[in-house]
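Undergrad: give me a 3D structure for the following:
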Amino acid sequence: MSTSDHSAVPVPVPAPASFAVTVADVELEPDDLDPGQIVSGDPVVTGKVLWESPDGKQVRGIWQITPGVVTDVEANELFVVVAGRATVEVEGGATLELGPGSACVLREGDKTVWTVHETLRKAYHISH
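TA: Purely as a prediction, here's the structure:
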C-alpha cells in the first residue's frame, strides 16, 4: 500500500444507511507499504476501509502511519488528521504542515514525500 493511494484492494464493505465511528478508537489492520517507498526510519502502515462504493470509485476509511519518511504518488483525496504530525512535500508545489484538525486535499498523480514526526491517523475520502 502506498502512503495514501490505498492501492491494496479493499474488501467491499456493505454501506449502512448511516453510521458513526470514533476515529481514534477504530481498530486498524496491517497494510502493505512497498519497501521502495521508505526513505528513512521503519514506518508501519495500518488502516480500515469503512465504506466503498459498489463501483470501487469512492473509498472512505481511516489510515495511520508511524514515524519515518516515505514517498508516494497520490490519489484524489480529502482527509482530516485526527492525531499526529507530518510534513508533506508535494513535488513542484507546496510543503504542507499537518497536525490534528488539518484538512488536506491531494490531487491524483501528486508525487509526495511524507516526513512523519508523530504517528499520524487520518480519516479519508478517495475518489478514483
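
Undergrad: drop to CA atoms for contacts and neighbour counts, all remaining ones
TA: OK.

Undergrad: quickly note the distance from the nearest residue in space to Glu91 that is not next to it in sequence to Ala24.
TA: For Glu91, ignoring the flanking residues on the chain, the nearest one in space by CA to CA, 6 or more residues apart in numbering is Lys111 at 5.5 Å. From Lys111 over to Ala24 the distance is 28 Å, taken as CA to CA, to the nearest Å.

Undergrad: looking at the two, which one has more neighbours?
TA: Lys111 (18 against 13; other CA atoms under 10 Å).

Undergrad: list the contacts of that one.
TA: When the contact criterion is CA atoms under 8 Å, 6 or more residues apart in numbering, the partners of Lys111 are 71-74, 90-91.

Undergrad: before we go on, could you also do this sequence so I can check it against the first one:
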Amino acid sequence: MSTSDHSAAPAATPSFAVSVPDAELEAEDLDPAQIVSGEPVVTGKVLWESADGRQVRGIWQITPGVVTDTEADELFVVVGGRATIEVEGGETLEVGPGSACVLREGDKTTWTVHETLRKAYHISC
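TA: As a prediction, the model looks like this:
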C-alpha cells in the first residue's frame, strides 16, 4: 500500500469551532451530597467523546456556591467567572478568565465558586 492511500483509515470526527462563552448548555445533575453551601446549578455540553468513552471534551458551568468533588484527569481553561479550588493535601488554586488548570485523577477538591464559572475542558480516563 502506498503512503498516499488513506482509503483504509477510519472516518474521523470533523474539525469544528465553538464559541465557548455563547454555547447553550443543558442541565446536569449535581449530587446533593456534594453541596457544602449555597444552591449551585451545573450545566454543560459534551462537544466530543472518544468511541471508548475514555476521553471527553466539552463545556461546563457552575453557579456560585461551595461543592466537593473527586476529580478525573483534566485540563481546563476558564472562559468566565472565578473560583477557588482547594486540593486536599495540595495547593489552593485561584482560577478566573484565561486560567489553565490541570487536576489529577483522584484529587479530592472543594470548589468555592465566587462568580458563575464556565470552562472548556478535556478529560482523560
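
Undergrad: any idea what the TM-score comes out to?
TA: The TM-score (TM-score structural alignment, normalised by the length of structure 2) is 0.90; 114 aligned residues with a CA RMSD of 0.7 Å.

Undergrad: show the buried residues in the contacts of Lys111 of structure 1.
TA: When these are checked for burial by 16 or more other CA atoms under 10 Å, the buried set is 71-74, 90.

Undergrad: trace Leu78 of structure 1 over to structure 2, please.
TA: Structural alignment places Leu78 of structure 1 opposite Leu75 in structure 2 (criterion: TM-score structural alignment).

Undergrad: I figured its match hits Ile123, correct?
TA: Yes. Under the criterion of CA atoms under 8 Å, Leu75 of structure 2 makes contact with Ile123 at 6.6 Å.

Undergrad: name the residue in those two with the higher neighbour count.
TA: Per other CA under 10 Å, whichever of Leu75 of structure 2 and Ile123 has more neighbours is Ile123, with 21 against 17.

Undergrad: need the counterpart of the more buried one in structure 1.
TA: Looking across to structure 1 (by TM-score structural alignment), Ile123 of structure 2 lines up with Ile126.

Undergrad: equivalent analysis for Trp111 of structure 2, please.
TA: In the superposition onto structure 1, Trp111 of structure 2 corresponds to Trp114 when matched by TM-score structural alignment.

Undergrad: now for the closest residue to its match other than its chain neighbours: which residues touch it?
TA: Ranked by CA to CA, 6+ apart and with sequence neighbours excluded, the top spatial neighbour of Trp114 of structure 1 is Val88, at 4.5 Å. Contacts were defined as CA under 8 Å, 6+ apart; by that measure Val88 of structure 1 touches 95-98, 112-115.

Undergrad: element containing the residue in structure 2 that Val88 of structure 1 lines up against?
TA: When structure 2 is aligned by TM-score structural alignment, Val88 of structure 1 is paired with Ile85. Under DSSP states H and E, the secondary-structure element containing Ile85 of structure 2 is strand 73-87.

Undergrad: what's the average distance of that strand to structure 1?
TA: In this overlay with structure 1, the average offset of strand 73-87 of structure 2 from its partner residues is 0.1 Å by mean CA distance after the TM-score superposition for structure 1.

Undergrad: what packs against the following helix or strand past that strand?
TA: Using DSSP H and E, the next helix or strand after strand 73-87 of structure 2 towards the C-terminus is strand 92-95. Using 3 or more CA pairs under 8 Å, 6 or more residues apart in numbering; DSSP states H and E as the contact criterion, the secondary-structure elements in contact with strand 92-95 of structure 2 are strand 73-87.

Undergrad: in the strand it packs on, what counts as buried?
TA: 74-87.

Undergrad: what's the closest of those to Ser50 of structure 2?
TA: Glu74 (14.9 Å; CA to CA).

Undergrad: so what does Asp22 of structure 2 match up with in structure 1?
TA: For Asp22 of structure 2, the aligned position in structure 1 is occupied by Asp25, per TM-score structural alignment.
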